[in-house]
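Student: task: produce atomic coordinates for the following.
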Amino acid sequence: MSEARPDSAHSIDNARPLAGRHAVVTGGGRGIGRAIALRLADAGARITVMGRSVDQLAAVVAEIGDRNGAGPAQHLGVDVADEDSVARAFGAAGEFAPIDILINNAGIADSAPLKRTTLAQWNAIMAVNLTGVFLCTRAVLPAMTERGFGRIVSVASTAGLKGYAYVAPYCASKHGVIGMTRSLALETARTGVTVNCVCPGYTDSDIVDAAARTIAEKTGRTEEQAKVDISSGNPQKRLIQPEEVAEATLWLCDPRAGSMTGQSVAVAGGEVM
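Tutor: Got it, this is the predicted structure:
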């Protein structure tokens, strides 16, 4: 295989830089995954959203269909922690179109002091957040390297760049994703495939909503007060919006971003520098 070259900037439509590309977004039914799917669709990509909630996935596909200029879209059920499920889903996605872009967004979180964290809790988080990224990445990598183009972006977290109390398994899983990303970026450096992470801080999402409810139940504060506390580590004193993560992801997926690989881009209002 000859060494891959960056796409010519003159051949790319600035308004729709992903026209002709096929992007798979795991955990694409809500939150950050939904925002990324919509943004990549607006940039011209054909979209496959994957996840476990079929109704939510179908709603995202319908939303993409209502957007002017968006590429076609489909949804597929998948359990990213299950090897056979990943093989079936990505086989079906490949029939829709060759996969050019993979967004590893599926993830779960839980909180507890480490001394009260069970092995089952640890294994569940590792299975989705780390093993799932491995399985999905492995499913697309051979064809990407064979074609000489690919963009793999994993939604890690600032928890992959620093520690947070009471979420040791989550932090460990996200540190693992960043480590795997750096390793794979070196393996693929001359193939035309780039491998990166986006690392959001606390984001206005279901995970933060659940954390705020837990804090409110335990402390007697309101959920809004709990969200103020959650966002206090952000120098901008706010939650990150899913659309901000989507914009950073789009940039990493652009064919002209070929020199961006092995990076962990913090979208966190200055929390991590």
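Student: when you work out contacts or count neighbours from here on, use the C-alpha atoms and nothing else.
Tutor: Noted.
Student: for Leu161, see how far away the residue lying closest to Ser232 once chain neighbours are set aside is.
Tutor: Excluding its sequence neighbours, the residue lying closest to Ser232 (C-alpha to C-alpha, 6 or more residues apart in numbering) is Arg238, at 7.3 Å. As judged by C-alpha to C-alpha, to the nearest Å, Arg238 and Leu161 stand 19 Å apart.
Student: here is the second sequence; please produce its structure so I can put it next to the first one:
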Amino acid sequence: MAERHAIVTGATRGIGWAIARRLADDGMRVTLLGRDISKLIARASEIGADFQAVDLTDGDAVAAAFNEIGPAAILINNAGIAESAPFLKSEDALFQRMFEVNVLGAVRCTRAVLPMMVKLGWGRVINIASTAGLQGFSYVSAYAASKHALVGITRSLALEVASRGVTVNAICPGYVATEMTETTIERIVAKTGRTRDEAIAELAAANPGGRLIQPEEVAASVAALCGDDAASITGQAIEVGQA
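Tutor: Got it, this is the predicted structure:
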């Protein structure tokens, strides 16, 4: 594990930061990817990681960043965005934003690292999707569609590289205690008049365990998939949400 290099996108906060910390604790060399250079510098210094500032919606910039980073055996496609709107108010631009980051961002990063993984005969691609990629939710049709697409790519690519020593899996968390969920809570309070506690309870009730998931729980699932014992686990969409 100490000789393996892991790249984590969207790595400066929330789930991505928890994953980066866990993999660094497991002895991996970690490279953090994000858009905010000041946050990247601060986070990288905390765990002794490398970093690259890159906008995943820019294909040329992604290719240049990965060329600078060099080969990696593990890629965690965590970067993502979420917006909500009724379907009839979800314009093309909203769907395009969701797919540009949540789907094409992951595609571009995977395309950059996959050839070396195949050459090495060992690799792990782990896509952070969502339970919204497995079922529908009201008012997030564009987000759910993008996460369904990410799960579909996961399953299809896994079949292509299964015989080459590379596994491709998706982690599908429910509501996690992150900044993104905090934004959702604030939106519920503003639009419905519910209290903050009531909004949190509503989201927590959607998780099987009846509580918000901690980012470290998602990171633990990622770490397990990175190990040699997970060599036969591929093409899976693993839900994280139990108590």
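Student: follow-up on the earlier one: who has more neighbours out of Arg238 and Leu161 of structure 1?
Tutor: Arg238 (20 against 17; other C-alpha atoms under 10 Å).
Student: tell me which residues touch the alignment partner in structure 1 of Asp36 of structure 2, please.
Tutor: Matched to structure 1 by TM-score structural alignment, Asp36 of structure 2 sits across from Ser53. Shown in contact with Ser53 of structure 1 (C-alpha atoms under 8 Å, 6 or more residues apart in numbering): 29, 77.
Student: same question, Met116 of structure 2
Tutor: Per C-alpha under 8 Å, 6+ apart, neighbours of Met116 of structure 2: 71-73.
Student: hmm, try it at 7 Å
Tutor: Met116 of structure 2 sits next to Pro71 when contact means C-alpha atoms under 7 Å, 6 or more residues apart in numbering.
Student: likewise for Thr214 of structure 1?
Tutor: If a contact means C-alpha under 7 Å, 6+ apart, then Thr214 of structure 1 has no contacts.
Student: what does it correspond to in structure 2?
Tutor: Aligned by TM-score structural alignment, Thr214 of structure 1 pairs with Arg187 of structure 2.
Student: name the residues that touch stretch 168-179 of structure 1?
Tutor: Around stretch 168-179 of structure 1, the neighbours that count as contacts under C-alpha under 7 Å, 6+ apart are 109, 114, 122, 125-126, 129-130, 156-157, 159-161, 163, 197.
Student: restricted to strands, list these.
Tutor: Cys197 (DSSP state E).
Student: of all pairs in the contacts of stretch 168-179 of structure 1, which one spans the longest distance?
Tutor: Spatial extent of these (C-alpha to C-alpha) is set by the pair Leu114 and Cys197 at 26.1 Å.
Student: higher neighbour count, those two?
Tutor: When Leu114 of structure 1 and Cys197 are compared on other C-alpha under 10 Å, the one with more neighbours turns out to be Cys197, at 28 against 13.
Student: tell me how far the residue mapped onto the more buried one from structure 2 lies from Ala243 of structure 2.
Tutor: Counting by TM-score structural alignment, Cys197 of structure 1 lines up with Ala170 in structure 2. Remark: distance between Ala170 of structure 2 and Ala243 of structure 2 (C-alpha to C-alpha) = 20 Å.
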